[in-house]
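In: The sequence and its predicted three-dimensional model are supplied below.
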Amino acid sequence: MTVETTRIKGLTIAALGVLFITPDALLVKITSVDPVVFVFWRGLLLAISFYVISWLRYRSRLVPEIRKCGWKGLFCAGAFAISTLGFVVGMKNTAAGNVLVILNTAPVIAAVIAWAVWKETLPLRTWAIILVCVTGATFMAIGEWGKGNPLGLIMAFVAATALASNLNMARSKPDSDMSVMLMFGALLLAAVAALAGGAHIPSPRDSFFIALLCLVFLPMACILIQIGPRYIPAAEVSLMLLLETVLGSFLVWLFLGEVPPRLSLIGGVIVFSALAVHGWVEVRRYRRSRTQLINPDPAREDTHY
């Protein structure tokens, strides 16, 4: 598999994960349960979903695959639990736009961690896309900043840092499928919430939305996003998650009436356009590399004689 083919595969996997995770903000906001109750059921249902999907993928090879992940897999599981907790508590304590905007710092955090810890550098074009997207996210934040409890903002930043750390750790061991460790992170999340008094049965309405999110959308989203760093840098996986800022905020506005200000709309257009250009450039590079492999330049062949 060529480098360009690997990059396209990674970007496609990450993009599909983002599409599955887009309803997350809406379904978190639409429920009326306490955050600790929501976290308990989110963790428990996700643990079941992750186990079923992992077993279907690996069957008798599941245990060896888990052991192969080692201590780095345990780190990813813990970071996943922390990022999920931060996201849910953030959503319950401040505007959805605030949380999604702070999560936009994840690509920068991931790039800094990759450079400082793993000595991995990014192409200038990727840095350019990150800077443009962060600029767009800043526009989105201006209109909504300050709404809600400061705890929500703090927990959103914790979620962004944990997410970036998780993806970087997964990137550091590409020969292992860290998605099989997510079930342990989800179980840890459920256990912490249960100790905090979250083991209560929600209303039928809230139970429906929680089940819809945690049994349908989130399992595939989390697994695809966790697999992404096996093929592309963690910062690029985080970069694809910026698409959720635009689509997630749009769904919250459409169904819950949290109308974004004009600057937020401008920022959303900037983020969406930058990611579209990024995808277009990567597809062109992939097609060019395939063309060169299929039809090599005759002039280059002549230089060998």
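Out: Arrived safely, thanks for sending. Numbering: from 1, shown residues only.
In: CA only for contacts and neighbour counts going forward, please
Out: OK.
In: Once you drop chain neighbours, what's closest to residue 186?
Out: The shortest distance from residue 186 to any non-neighbouring residue, by CA to CA, 6 or more residues apart in numbering, is to residue 43 (4.4 Å).
In: from memory residue 242 sits against residue 273, does it?
Out: No: Residue 242 lies out of contact with residue 273 (CA atoms under 8 Å); the separation is 11.3 Å.
In: Which one of the two is surrounded by more residues?
Out: Ranked by neighbour count (other CA atoms under 10 Å), residue 242 and residue 273 place residue 242 first, with 28 against 17.
In: and the gap between that one and residue 269?
Out: For residue 242, the distance to residue 269 equals 12 Å [CA to CA, to the nearest Å].
In: How about residue 87?
Out: Counting by CA to CA, the gap from residue 87 to residue 269 is 24 Å.
In: who has more neighbours, those two?
Out: A side-by-side neighbour count of residue 87 and residue 269, using other CA under 10 Å, places residue 87 first with 27 against 17.
In: which residues touch the more buried one?
Out: 99, 155-156, 159 (CA atoms under 8 Å, 6 or more residues apart in numbering).
In: A further structure is provided below for comparison with the first:
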Amino acid sequence: MKISPYVFGLTAVLTATVALSTAGLMTRLITMDAPTLLFWRGIISGAFLLLCLLVWKGRGVRGDFARLGFSGLAICIASATSATLFISALHETTVAHVAIIFATCPFLAAGLGFAVLGERPGRGALVASSVAMAGVLLMIGTGDEGSLFGDILAFAMTATVALWTVLVRRYPNKPVLACSVLSTLLTAAFAVPFAAPLAVSGHDLAVVVLFAVFGFSLGVVLLIIGSRALPPVESALIGALDAPLAPFLVWLFVGEVPSVTTLVGGTVVLSAVTLHVVSTTMFNRSACQT
């Protein structure tokens, strides 16, 4: 049975969200500072993705990079900037704060999607986004966790992710792996003046390798592919699943216990996203049958 583009995009973005939600756990398992982590993760991810690109394309690799152009470079810069802000925020505030602030991305993506692409988000997506935002406000309402500087970094990261989502939708013909390779290498280039790449332990480097390949690299590729098949607001809305997932993983493996409001708010966000995805999928199936 042939899978519809929407279902394929939905599956890809959901899988990517789970993979990318492990970034907070990675930062808690190592003692590496943010610039050094960004450098090593960028180098490792870039090398791995470049190897995949060479295996897949062979001599066509040059053509892929040549086709990036200014629009492709803008996508790569947005991706590298968001990754830099993301890791920096995780070092300055709690995983829960970074995750729940990122859950506001649907609102930014919806506004940018309408302004740039002229795509009006459906009423269901807007309602689900509002419910998700209510969960976010509930989680951060106590004000006794995180730091102001870290939260500002997280908000800046959220804005660049929303911009990246819209750019990917606006320029769907850009080569996926070439964009991924360049963005990860740009992340390393941004960090290298402030990093100490040789002052790391073998344990920390092994953890970064594991997460860079199976978390970050896999997640980014799937997110790029999946975002092309979904409206920006829906891609960002599914990404809001990071809000409950990231703190849950940190609690499960490291014992960083989230507050009661974080647990309740995360449940609200998760419920909003799940109900929206299920209802949209059922609507698309009924439309295809008719």
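Out: In hand now; what should we look at? Everything quoted here is computed from the prediction, not taken from an experiment.
In: In the second structure, which helix is the longest?
Out: In terms of residue count, the longest helix belonging to the second structure (DSSP state H) is helix 260-289.
In: Show me what counts as buried in that helix.
Out: Neighbour-count burial for helix 260-289 of the second structure flags 261-274, 276-277, 280 (criterion: 16 or more other CA atoms under 10 Å).
In: how big is the offset of it relative to the first structure?
Out: By mean CA distance after the TM-score superposition for the first structure, the fitted helix 260-289 of the second structure averages 1.7 Å away from its aligned residues in the first structure.
In: go on, stretch 148-155 of the second structure?
Out: Averaged out, stretch 148-155 of the second structure is 1.5 Å away (mean CA distance after the TM-score superposition for the first structure).
In: So which bit of the first structure is that stretch matched to?
Out: Residues 150-157 of the first structure are where stretch 148-155 of the second structure lands when matched by TM-score structural alignment.
In: my guess is residue 223 of the first structure contacts residue 179, does it?
Out: Yes: counting by CA under 8 Å, residue 223 of the first structure touches residue 179, with 5.3 Å between them.
In: Once you drop chain neighbours, what's closest to residue 72 of the first structure?
Out: Per CA to CA, 6+ apart, closest to residue 72 of the first structure is residue 169, 6.5 Å.
In: Just tell me what the one you found corresponds to in the second structure.
Out: Aligned partner of residue 169 of the first structure by TM-score structural alignment: residue 167.
In: Give the buried residues for the helix or strand hosting the residue nearest to residue 72 of the first structure.
Out: Element membership of residue 169 of the first structure [criterion: DSSP states H and E] is helix 150-171. Of all the residues in helix 150-171 of the first structure, those buried under the rule 16+ other CA under 10 Å are 152-153, 155-171.
In: Also stretch 45-63 of the second structure?
Out: 45-50, 53, 61.
In: hang on, the earlier thing: which ones are touching the residue nearest to residue 186 of the first structure?
Out: Residue 43 of the first structure neighbours (CA under 8 Å, 6+ apart): 186-190.
In: And residue 261 of the second structure, by the same measure?
Out: Taking CA under 8 Å, 6+ apart, we find residue 261 of the second structure in contact with 138-140, 142.
In: compared with the first structure, how much does whichever strand or helix holds residue 247 of the second structure deviate?
Out: Applying DSSP H and E as the criterion places residue 247 of the second structure in helix 242-254. When the first structure is superposed, helix 242-254 of the second structure averages 1.2 Å from its matched positions, counting by mean CA distance after the TM-score superposition for the first structure.
In: angle of that helix against helix 260-289?
Out: Between helix 242-254 of the second structure and helix 260-289, the angle comes out at 130 degrees (axes from the mean of the first three to the mean of the last three CA atoms, to 10 degrees).
In: Quick one: average offset of the host helix or strand of residue 51 of the first structure versus the second structure, please.
Out: Assessed by DSSP H and E, residue 51 of the first structure sits inside helix 35-58. Aligned to the second structure and superposed, helix 35-58 of the first structure gives a mean residue distance of 1.6 Å (mean CA distance after the TM-score superposition for the first structure).
In: Count residues in the vicinity of the residue mapped onto residue 229 of the second structure from the first structure, would you?
Out: In the first structure, residue 229 of the second structure lines up with residue 231, judged by TM-score structural alignment. By the criterion of other CA under 10 Å, residue 231 of the first structure has 20 neighbours.
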